[in-house]
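K.L.:
Quick one: sequence plus predicted model below, questions after.
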Amino acid sequence: MSYETIKLDLTDGVATLTLNRPDRLNALTPHLFDEATAAIDGAIAAGARALVITGEGRAFCSGADLQARGDAGLPSDLGLIVDEAYNPFAKKIAGLDIPVITAINGIAAGAGASIALSGDISVMARSAYVLLAFVNIGLVPDAGATWFVAKGAGRVKALEMALLGEKLFAEDAKEAGLITRVVDDEKVLEEAQAIAAKLARGPTIAIGMIRKQVALALNSSLSENLQIERDNQSAAGKTADFAEAVKAFGEKRPPQFEGR
């Protein structure tokens, strides 16, 4: 299938979704969100067991396209486009049953920062930076940016980034707990895809539960989390992958997980 604003590659269970508007620094439009959502659904239906998100060219994503016109333009009530495009995509990524790896190859600003920080594992180019640019144009963080930064780096860092609207480069983002790894610029996608390939060979059902279990742990009590863990363990223990792991252990060989 051909797309106008994204590219999709599916290889060995790894879907690589590339935001593909390099002339606009991969700025976001409703159509891009529609295409990205359809591509993710199609990739999963075709057997994807891990997802990589990256950007084409020198940017990961510069945020909303402030100069778009027509149907791609911003409405007078920005809450409408948040309701119709930004929030549904953020929830889509959070609700996936496969792991998400972001390959942050360049600037990740505004809602682009939200997408960049939504990865379960995030690989960032040494020269790249994240920027909560909203305050610089009289807006507030959206698409989950407040949650991702506050949960990852804490209240103080979230307020610093959101109020000052300054660039946070890769090493500082890692130190703040916002991203996972920093690599040389030319190795970002390679590293992200290698991680995704490892996860795609793993016990997919358990991995899907792990990513949601951790998210729930951020907002639940110990007692609530213990029950979540108990319920997930019950389900994981009934999978074919667990049965394969037990068999492989007895046969002294690596398990061959099929994601079932």
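P.N.:
That came through fine.

K.L.:
can we go C-alpha only for contacts and neighbour counts from here?
P.N.:
Noted.

K.L.:
tally of neighbours for Lys238?
P.N.:
11 (other Cα atoms under 10 Å).

K.L.:
tell me the contacts of Ala103?
P.N.:
Residues in contact with Ala103 (Cα atoms under 8 Å, 6 or more residues apart in numbering) are 52-55, 60, 116, 122-125, 188-189, 192.

K.L.:
Kindly recompute the last result at 10 Å.
P.N.:
16, 18, 52-55, 60, 116, 119, 121-125, 181, 187-193 (Cα atoms under 10 Å, 6 or more residues apart in numbering).

K.L.:
So which of the residues you listed belong to helices?
P.N.:
Of those, the ones assigned to helices by DSSP state H are 116, 188-193.

K.L.:
Wait, Ala111 touches Ala143, no?
P.N.:
Yes - Ala111 is within contact range of Ala143, at 5.7 Å (criterion: Cα atoms under 10 Å).

K.L.:
out of these two, which sits in the more crowded spot?
P.N.:
For Ala111 versus Ala143, the count of surrounding residues by other Cα under 10 Å is larger for Ala111: 26 against 23.

K.L.:
Any idea how many residues pack against the closest residue to that one other than its chain neighbours?
P.N.:
Using Cα to Cα, 6 or more residues apart in numbering and skipping the chain neighbours, the partner closest in space to Ala111 is Gly63 (4.7 Å). Here the count is done by other Cα under 10 Å, and Gly63 has 25 residues near it.

K.L.:
can you pull the contacts of Gly63?
P.N.:
Contacts of Gly63 (Cα under 10 Å, 6+ apart): 24-29, 107-115, 131-134.

K.L.:
Give me the distance between it and Gly95.
P.N.:
Going from Gly63 to Gly95 by Cα to Cα, to the nearest Å gives 22 Å.

K.L.:
go on, Gly250?
P.N.:
35 Å.

K.L.:
Buried only: go through the contacts of Ala103 for me.
P.N.:
In the contacts of Ala103, burial by neighbour count holds for 16, 18, 52-55, 60, 116, 119, 121-125, 181, 187-189, 191-193, counting by 16 or more other Cα atoms under 10 Å.

K.L.:
quick one: Leu96 and Gly208 touch, right?
P.N.:
Yes - Leu96 is within contact range of Gly208, at 7.2 Å (criterion: Cα under 10 Å).

K.L.:
Presented hereafter is structure B, for comparison with structure A:
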Amino acid sequence: MASIEVSIADHIAKITLNRPESFNSFNREMALLLQSKLDECKSNDDVRAIILTGNGKAFCAGQDLKEVTSPELNPGFRKILEEHYNPIVERIRAIEKPIIAAVNGVAAGAGANLALACDIVVAHEHAAFIQAFSKIGLIPDSAGTFFLPRLIGFQKASALMMLGDKVSATEAESLGMLYKVFEADTFEEEVHKLANTIAKMPTKALGLTKRLLNQSLTNDLTQQLNLESDLQIEAAESEDYAEGVKAFIEKRKPVFKGK
């Protein structure tokens, strides 16, 4: 059984973490395979939206502690971070296509922070988020200390990381940690509906928007204004912009091609 499953339909790539027996915790094989699958989605022009989700009861429990406590299997923390999680986060942010984290269950440790690195986070009503690192004497990684304070504020992020509190899906939504919570009975349907909507949008413009958001984390105002100018010119040269304007004039729904 592959630790990562991928299906592509209707311009949507669904990437499923598939180690349900260990709550989709990461070992080296799974981390490297996820990187490979993200690369494939990036280069596949047919893919215009990506869903990242988990199989079974959990989204992702973070690092497989059996691996790091095994004398034979343990790659060491430097290799785990520099070859596993950091490259995954960098890929999530660099792919200029919308990535939806569909958090179907518990997201703990690195699993929570990988979800927060995605463009849109939605959650099953019974999902939960846990910055579990302090429970075992570690510090938050996988860009958690970068994204979480920016999403919910310094004080709240500091408390959640130090105390390791379990945050319900509804509380996470109220904090601004995620976009929406979907009810259990309609979770899969709502995730697909969201992905289908965004896959039909102007992918080029969405990718440029993602680039702007990435740069906004470090740019000053003048740098950001200049980048907006440059990328707006690039967007205005796209086929989707021409179609969008034409459809507006003709009073019809645009048919974007993601170009």
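P.N.:
Cool, the structure landed. Values in this document were obtained by computation on a predicted structure and should not be read as measured data.

K.L.:
Mutual contacts of Leu96 and Gly208 of the first structure, please.
P.N.:
Joint contacts of Leu96 of the first structure and Gly208 (Cα under 10 Å, 6+ apart) are Ala50.

K.L.:
and Asp120 of the first structure, what does it touch?
P.N.:
Asp120 of the first structure neighbours (Cα under 10 Å, 6+ apart): 93-94, 98-102, 179-180, 211, 214-215.

K.L.:
Pull out the buried positions in stretch 19-32 of the first structure.
P.N.:
Buried residues in stretch 19-32 of the first structure, counted by 16+ other Cα under 10 Å: 19-22, 24-30, 32.

K.L.:
What is the most widely separated pair among the residues you listed?
P.N.:
Using Cα to Cα, the buried residues of stretch 19-32 of the first structure span at most 16.5 Å, a distance reached by Pro22 and Pro30.

K.L.:
how about the strands of the stretch 151-259 of the second structure, start to end?
P.N.:
Ranges of strands in the stretch 151-259 of the second structure, per DSSP state E, counting those that start in this stretch, are 166-168, 180-182.

K.L.:
so which of those strands is the most packed in?
P.N.:
The highest mean neighbour count among those, using mean count of other Cα atoms under 10 Å, belongs to strand 180-182: a mean of 20.

K.L.:
counting contacts, what elements does that strand pack onto?
P.N.:
Counting contacts by 3 or more Cα pairs under 10 Å, 6 or more residues apart in numbering; DSSP states H and E, strand 180-182 of the second structure packs against strand 99-103, strand 120-124, helix 169-175, helix 187-199.

K.L.:
rerun that using 8 Å as the cut-off
P.N.:
strand 120-124, helix 169-175 (3 or more Cα pairs under 8 Å, 6 or more residues apart in numbering; DSSP states H and E).

K.L.:
Distance to Leu34 of the second structure added to the ones you listed, as a markdown table?
P.N.:
Output for those, formatted as a markdown table (distance: least, Cα to Cα, whole Å):
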| stretch | distance to Leu34 of the second structure |
| --- | --- |
| strand 120-124 | 18 |
| helix 169-175 | 25 |
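
K.L.:
of all these, which lies closest to Gln223 of the second structure?
P.N.:
Across these, closest to Gln223 of the second structure is strand 120-124 (Cα to Cα), at 25.0 Å.

K.L.:
centre of the chain versus the closest one, how much separation?
P.N.:
Distance of strand 120-124 of the second structure from its chain centroid, counting by Cα atoms, centre = their mean, to the nearest Å, is 9 Å.

K.L.:
Show me what it is in contact with.
P.N.:
So strand 120-124 of the second structure is contacted by 98-105, 115, 169, 177-184, 187, 191 (Cα under 8 Å, 6+ apart).

K.L.:
Mean distance of that strand to its aligned residues in the first structure, please.
P.N.:
Compared with the first structure after the fit, strand 120-124 of the second structure shows a mean deviation of 1.1 Å (mean Cα distance after the TM-score superposition for the first structure).

K.L.:
Tell me the counterpart residues of that strand in the first structure, please.
P.N.:
Mapped onto the first structure using TM-score structural alignment, strand 120-124 of the second structure covers residues 121-125.

K.L.:
corresponding residues in the first structure for stretch 144-153 of the second structure?
P.N.:
Against the first structure, stretch 144-153 of the second structure falls on residues 145-154 (TM-score structural alignment).

K.L.:
how about the matching stretch: buried residues?
P.N.:
145-153.

K.L.:
quick one: that stretch to chain centroid distance?
P.N.:
Counting by Cα atoms, centre = their mean, stretch 145-154 of the first structure is centred 14 Å from the centre of its parent chain.

K.L.:
residues in contact with it?
P.N.:
110-111, 113-114, 117-118, 132, 156-158, 176-178, 218.

K.L.:
By neighbours, which of those wins?
P.N.:
Neighbour max across the contacts of stretch 145-154 of the first structure (other Cα under 10 Å) = Leu132, 30 neighbours.

K.L.:
one step back: need the max-distance pair from the ones in helices among the contacts of Ala103 of the first structure.
P.N.:
The largest separation in those, counting by Cα to Cα, is between Ala116 and Glu190 at 16.5 Å.

K.L.:
any idea which helix or strand comes after the host helix or strand of Arg78 of the second structure?
P.N.:
Applying DSSP states H and E as the criterion places Arg78 of the second structure in helix 77-79. Next helix or strand after helix 77-79 of the second structure toward the C-terminus (DSSP H and E): helix 86-94.

K.L.:
Please work out which residues outside that following helix touch it.
P.N.:
31, 34-35, 38-39, 99, 114, 117-118, 142-143, 210-211, 214.

K.L.:
next one: stretch 248-255 of the second structure
P.N.:
Contacts of stretch 248-255 of the second structure (Cα under 8 Å, 6+ apart): 200, 243-244, 246-247.

K.L.:
residue range for it in the first structure?
P.N.:
The aligned range for stretch 248-255 of the second structure is 249-256, by TM-score structural alignment.

K.L.:
List the buried residues for the matching stretch?
P.N.:
Neighbour-count burial for stretch 249-256 of the first structure [16+ other Cα under 10 Å]: Pro255.

K.L.:
Any idea how far apart the tips of it sit?
P.N.:
Using Cα to Cα, first and last residues of stretch 249-256 of the first structure are 11 Å apart.
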